[in-house]
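In: Have a look at this fold, sequence not included:
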């Protein structure tokens, strides 16, 4: 039992010892677990911090990488932009450079290819060099002067002639601008220079052309004289001058006599030569202060300023007429040219430009009507006549279209037997409101303004058409005389026109006669003879109308292919009572007989005139003794009454 108890006690003691050990172990294990938990908690906390810091660092690294990438991209783009800018700068033809004036010597910091080429140096030989290495001392002073203006004012533009490496002088337009350093202090200048040599030449050409256009706008291209626009401007200013209070102003209006005949017969080229020669003569007749203008065609105007009296204007007109007495020497001939002059003086004859020109023009037309080659001073009654003339001229332009013109036929008879031998076609104008207008009023105007060509063609067509109608009516053996002006005869197209009319109207040329005034022989004898010969070859007869009233040389008559002379009515009118008129008529009759030409007397109105003319050897007559001008129908009646 003791043993058992002892065993039990030993067992209990061992158990207690083991328990204490176990408990101690348990306590240690618990402490270790607590420590481990603390360590684990701390480790976990540190891991969180590390993870957070790692995340932050990763984000920072990412952001830094992005910044580096953006900076590299920016640097790449900047480099591209710089390369592009450099390419553009080098591609431009403008010279670009920049210079450093920090040390006040203006050394080159950079430039483009165009500037390098202009200097003819390599880039390395330009950078850090000054202008003295490339330009003369004189040019350097000019360059530095303009550079310093730009440094002071911020910018400056200058044009400068310089010499390129080939020795060519070029004009540069240089724009200078200052630039600053990093501290904001002015450091140097940037320059852009452009070669404007060709531009300047173009501008000069344009300016010259502009001046030429302005000159042409105010001057006559043919003669170089001022034109109407210039004249009116000068007159307007002159009339406003205070000098008019103490001195007069005169206007001379000139129109060349028979100039249209020159153009028609000799051509416009020679006509232009005449106008140039006339302008030179007129210029020699006046002072430099006076104005000579060509208004157009053959019209010239002279303005005399500051004259003390109208007598000065008369003296100038007389001087001009005297100068024109000398023939004009042209390239291949000499030509007699005269002029008619009208004078108006301010303030008596007008106080405005329009009045002075209009009144001088009216006076000129009076000079024309007075025989030409003279001058006339304006008088108030001329204005009414000038207005009437203008009205008539205006009406003439439409009279043909309105059918106001017609042809009347005056019989030409054998004064011994009374037999009808022919007729003269006479143009008549029955105005719609003014009634019958005499030929002596409208024919001279038509000759002056050129309408005579159209009117003459119309008359010829009417006569040729009437000739055929009368022939069909039984009147087939008479001659039809048609008046032809000098302008018509000498017109190069007139022959072809007559041929065309005769052909298309089926007219007999052998029954036509062209009556030409004696004055034509005076102005252009050779051309007149050539034209007359052409018509004679067509079978058309030629008569000299109003013979004895002109100044043609009798020696010329035998050179012309004539058929008939017509004694002017002025010699027939008083032939019975005036021995001189009879002597002239007898001379013309004798001349005609000597040259084997028919002679016909115009204006026979009395039996005494008829008898005297017949006794003197003139067998053909025309006048109111036999018949007034009549219609084609009355002409048939007239012929029937003779049988």
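Out: Perfect, thanks for sending it. Quantities reported herein were computed from a predicted structural model and do not represent experimental measurements.
In: make it CA atoms for all contacts and neighbour counts henceforth
Out: Will do.
In: thought residue 175 was touching residue 149?
Out: No: in terms of CA atoms under 8 Å, residue 175 does not count as a neighbour of residue 149; the distance is 11.4 Å.
In: Please enumerate the shared neighbours of those two.
Out: Residues within reach of residue 175 and of residue 149 at once, by CA atoms under 8 Å, 6 or more residues apart in numbering, are 155-156.
In: Between these two, tell me which one has more neighbours.
Out: Applying other CA atoms under 10 Å to residue 175 and residue 149 shows that residue 175 carries more neighbours, namely 20 against 16.
In: Just give the closest residue to the more buried one, not the sequence neighbours.
Out: Residue nearest to residue 175 in three dimensions, not counting chain neighbours: residue 157, with 4.4 Å by CA to CA, 6 or more residues apart in numbering.
In: count of residues packed around the one you found?
Out: In terms of burial, residue 157 registers 17 neighbours under the definition other CA under 10 Å.
In: ok, and here's another one to check against it:
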């Protein structure tokens, strides 16, 4: 008896049961058109027998046989059996299922009969994989359209080529071996990448089995697309290699109840901790923790793990050798497909070096690198606390500013190494004199500050500062030499002199400035009167800066006269300040402030420009050898670009260098002779004239004096004011010394006929002073030159 073929209906549905594809058997069995099936749900066509009790999702019908009724287009209800299988898909692609529907006959046929009745052609075409049959010559006998798509070949080309041509040459020996194994042993499997005619590459898993067609031995098989799996495997290998090669320690633990047991650690973990994987596998990572520290951090980690959440922390662990190290840790959970956390991955970064560096930076942020004392930041914090405690407890505190006297001279004379040695020794002595509760700070190059807390009487503070002063002036050994430092100390009491950090510091600074103005190497306490003096000085500083910018300065000129001819041969430029409130101020009232604040540099530039402008105006009305002399400050002389700057000023005003004479004091030259020699040599090479001012008041070395490239020495006015024999001797000696060195000698401050006669008798070259003319304006000077005003003979 022949059994009628059973139409095999195959649906492809998504995870919710919506139909996304079907074969012709579906249309034939149910009588539905494609339009009827498209967009419908499997439940629209199939009534499952078990749906009345508890409908099962399509996922739960995998690998079980279900029964139901197929609803046909003509109203018939056909009993059917259904088999559900998940289709092979790659990561990230939507899940789909194949549903095979087979009608149930009243008498259930045998399995063999059912197989006999399966419409093979339809089944081959709907397979979710390649299908092929090849003979012993490796030619295709049968295949489905999926193979055509993978090879990018039309049907007529398929039987013509050896199947080995579909693969990369390096894979062909392995494919031949797999085919031979199927022919000889009945079955084989292998993986290979198939290459299409247009270059398309498809990674496939092949399963081969031996059979025969019409007595012809052949092999049939399937090829499942595993491209996505291969890609996922490659990604996993990359991530595994990254974990293995990471410089950070990585721990993977498995959740076992409330415990987390180590399954894997990478080589970086072994290097950082000293433990190997075999030594830690199965242990809880908590065995690494350092006892008694980071309690809160560890509790936070335990709570996060209990909640199956990620966490970050910084804590200390212990290496195998017992060494404690800092590590920054990040722990993240890993869940399975059902969302259940099964593992944790921990990443440990050894930050011990960074922690030590951070601690060092914190120290440097609050301490002076050279002496180790507190710096300005920490000083202000300590002073704020000390002021608050004094206000609360009713005690007395003091802030003392100490400025080393002549520290620049120490650096210039002995070198900066010696200066650093002095600073370190002073810092040590200050620490030794102070209590642990007090603060010693260094806030500048040679400035130290003391915060003295909790004193009962001002006398106690005075006694302490007296001991400190005596300690500082003790000689400091340096090599075979001894350096004797000195200090000026200014003291402010709190809360008497101020109730805030800023006020107390301003008061102490004012007291120190006053101490320096009294001759240095002494200690002064702040007072209200002192505050007024300092306030006036600050006003003067601010006003002077404005005066330089606002054209409040004037330049006067005191003529210089040649004693032999009586003719005017030059003039000294003398600055005046036309103060809007105080009237005309002499240099003595503001030049010291300018030197202390650095304003002497822009002030000096202004004087040079004005003097050159005056020479430019005199051109044509006066002698071509008329010279204007300008006083040069030490700070100007030390400027690296001063020579070039002066050359630019002369060029702008079209003034010859020999018409400018720069006056430098004797003390400036001897403060640092080598530096002065270099600066003067550069100026002399430019062509300007050079003069030593206030000669006789300093301590010139004759060996240096004869080397300095100067043209003139100017006798200080103090020798003319006193007419005793001693000063007369000095005057004669200076004139003789100047002439022996082939220098011109000029006397300043000549006020009387007797002084003039003395200078003429002893062959002095030039004079300046009120006897001939006081300082005059540029207009008056031009008039005197035009009238050829001369000194009476």
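Out: Yep, it's here. The model shown is predicted, which means the values in this text are computed figures rather than measured ones.
In: Can you verify the residue nearest to residue 175 of the first structure is assigned to a strand?
Out: Yes: per DSSP: H, G, I helix; E, B strand; the rest coil, residue 157 of the first structure lies within a strand segment.
In: That one contacts residue 190, doesn't it?
Out: No: applying CA under 8 Å, one finds residue 157 of the first structure not in contact with residue 190, separated by 11.8 Å.
In: re the thing from before, check contacts around the residue nearest to residue 175 of the first structure.
Out: Residue 157 of the first structure neighbours (CA under 8 Å, 6+ apart): 173-176.
In: Could you pull out the strands in the stretch 1-150 of the second structure for me?
Out: 9-14, 19-22, 46-48, 65-71, 77-86, 96-103, 130-135, 140-143 (DSSP state E, counting those that start in this stretch).
In: The first structure: matching residues for the first one?
Out: In other words, strand 9-14 of the second structure. Counting by TM-score structural alignment, strand 9-14 of the second structure falls onto no part of the first structure.
In: Packing partners of that strand?
Out: strand 19-22, helix 24-30, strand 96-103 (3 or more CA pairs under 8 Å, 6 or more residues apart in numbering; DSSP states H and E).
In: redo that, cut-off 10 Å
Out: Contact partners of strand 9-14 of the second structure among helices and strands, from 3 or more CA pairs under 10 Å, 6 or more residues apart in numbering; DSSP states H and E: strand 19-22, helix 24-30, helix 42-45, strand 77-86, strand 96-103, helix 120-126.
In: same thing with the fourth one?
Out: If you count contacts as 3+ CA pairs under 10 Å, 6+ apart, strand 65-71 of the second structure packs onto helix 24-30, helix 42-45, strand 46-48, strand 77-86, strand 96-103.
In: Comparing these, which comes out most buried?
Out: A comparison of those by mean neighbour count, using mean count of other CA atoms under 10 Å, puts strand 96-103 on top with a mean of 22.
In: Look up which helix or strand residue 652 of the second structure falls in, please.
Out: Element membership for residue 652 of the second structure (DSSP states H and E) is helix 642-653.
In: quick one: that helix to chain centroid distance?
Out: Centre-to-centre, helix 642-653 of the second structure and its host chain are 41 Å apart (CA atoms, centre = their mean, to the nearest Å).
In: matching residues in the first structure for that helix?
Out: Helix 642-653 of the second structure falls opposite residues 494-505 of the first structure when the two are matched by TM-score structural alignment.
In: which parts of the matching stretch are buried?
Out: Neighbour counts using 16 or more other CA atoms under 10 Å place 494-495, 498, 501-502, 505 of stretch 494-505 of the first structure among the buried residues.
In: cool, and stretch 460-473 of the first structure?
Out: For stretch 460-473 of the first structure, burial by neighbour count (16+ other CA under 10 Å) applies to 460-468.
In: what range in the second structure does that stretch sit on?
Out: Going by TM-score structural alignment, stretch 460-473 of the first structure lines up with residues 608-621 of the second structure.
In: chain center to the matching stretch: distance?
Out: Going by CA atoms, centre = their mean, the spacing between the C-alpha centre of stretch 608-621 of the second structure and its chain's C-alpha centre is 53 Å.
In: So residue 126 of the first structure sits against residue 106, correct?
Out: No: the pair residue 126 of the first structure and residue 106 does not pass the contact test of CA atoms under 10 Å, sitting 11.9 Å apart.
In: ok so, going back, distance from the helix holding residue 652 of the second structure to the first structure after superposition?
Out: Using mean CA distance after the TM-score superposition for the first structure, helix 642-653 of the second structure ends up 1.8 Å from its aligned counterpart in the first structure, as a mean over the superposed pairs.
In: got the contact list for that helix?
Out: For helix 642-653 of the second structure, the external contacting residues (CA atoms under 10 Å, 6 or more residues apart in numbering) are 605, 608-617, 636-637, 639, 654-657, 659-660, 679-680, 682-688.
In: Which helix or strand lies directly C-terminal to it?
Out: strand 660-665.
In: For the stretch 351-500 of the second structure, which segments count as helices?
Out: 352-366, 376-393, 407-414, 416-433, 458-472 (DSSP state H, counting those that start in this stretch).
In: Any chance of these in TSV with mean neighbour count as columns?
Out: Putting the helices of the stretch 351-500 of the second structure into TSV (neighbours: other CA atoms under 10 Å) gives the following:
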stretch	mean neighbour count
helix 352-366	13
helix 376-393	18
helix 407-414	16
helix 416-433	18
helix 458-472	15
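In: Of all the ones you listed, which one comes closest to residue 777 of the second structure?
Out: Each of the helices of the stretch 351-500 of the second structure has some distance to residue 777 of the second structure by CA to CA; the shortest is helix 407-414, at 38.3 Å.
In: Give me the residues contacting the closest one.
Out: Helix 407-414 of the second structure is touched from outside by 415-420, 422-423, 445-446, 478, 481, 483-487, 671-675, with contacts defined as CA under 10 Å, 6+ apart.
In: Tell me the gap between it and the middle of its chain.
Out: Here the centre of helix 407-414 of the second structure is set off from its chain's centre by 36 Å, with CA atoms, centre = their mean.
In: That one vs helix 416-433, what angle?
Out: Put simply, helix 407-414 of the second structure runs at 130 degrees to helix 416-433, going by axes from the mean of the first three to the mean of the last three CA atoms, to 10 degrees.
In: Looking at the contacts of helix 642-653 of the second structure, which are in helices?
Out: Using DSSP state H to define helices, the subset of those located there is 605, 608-617, 636-637, 679-680, 682-686.
In: thinking again about what came up before, with distance to residue 183 of the second structure added, can I get the strands of the stretch 1-150 of the second structure in a markdown table?
Out: Converted to a markdown table, these look like this (distance: least, CA to CA, whole Å):
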| stretch | distance to residue 183 of the second structure |
| --- | --- |
| strand 9-14 | 32 |
| strand 19-22 | 35 |
| strand 46-48 | 43 |
| strand 65-71 | 34 |
| strand 77-86 | 30 |
| strand 96-103 | 31 |
| strand 130-135 | 10 |
| strand 140-143 | 15 |
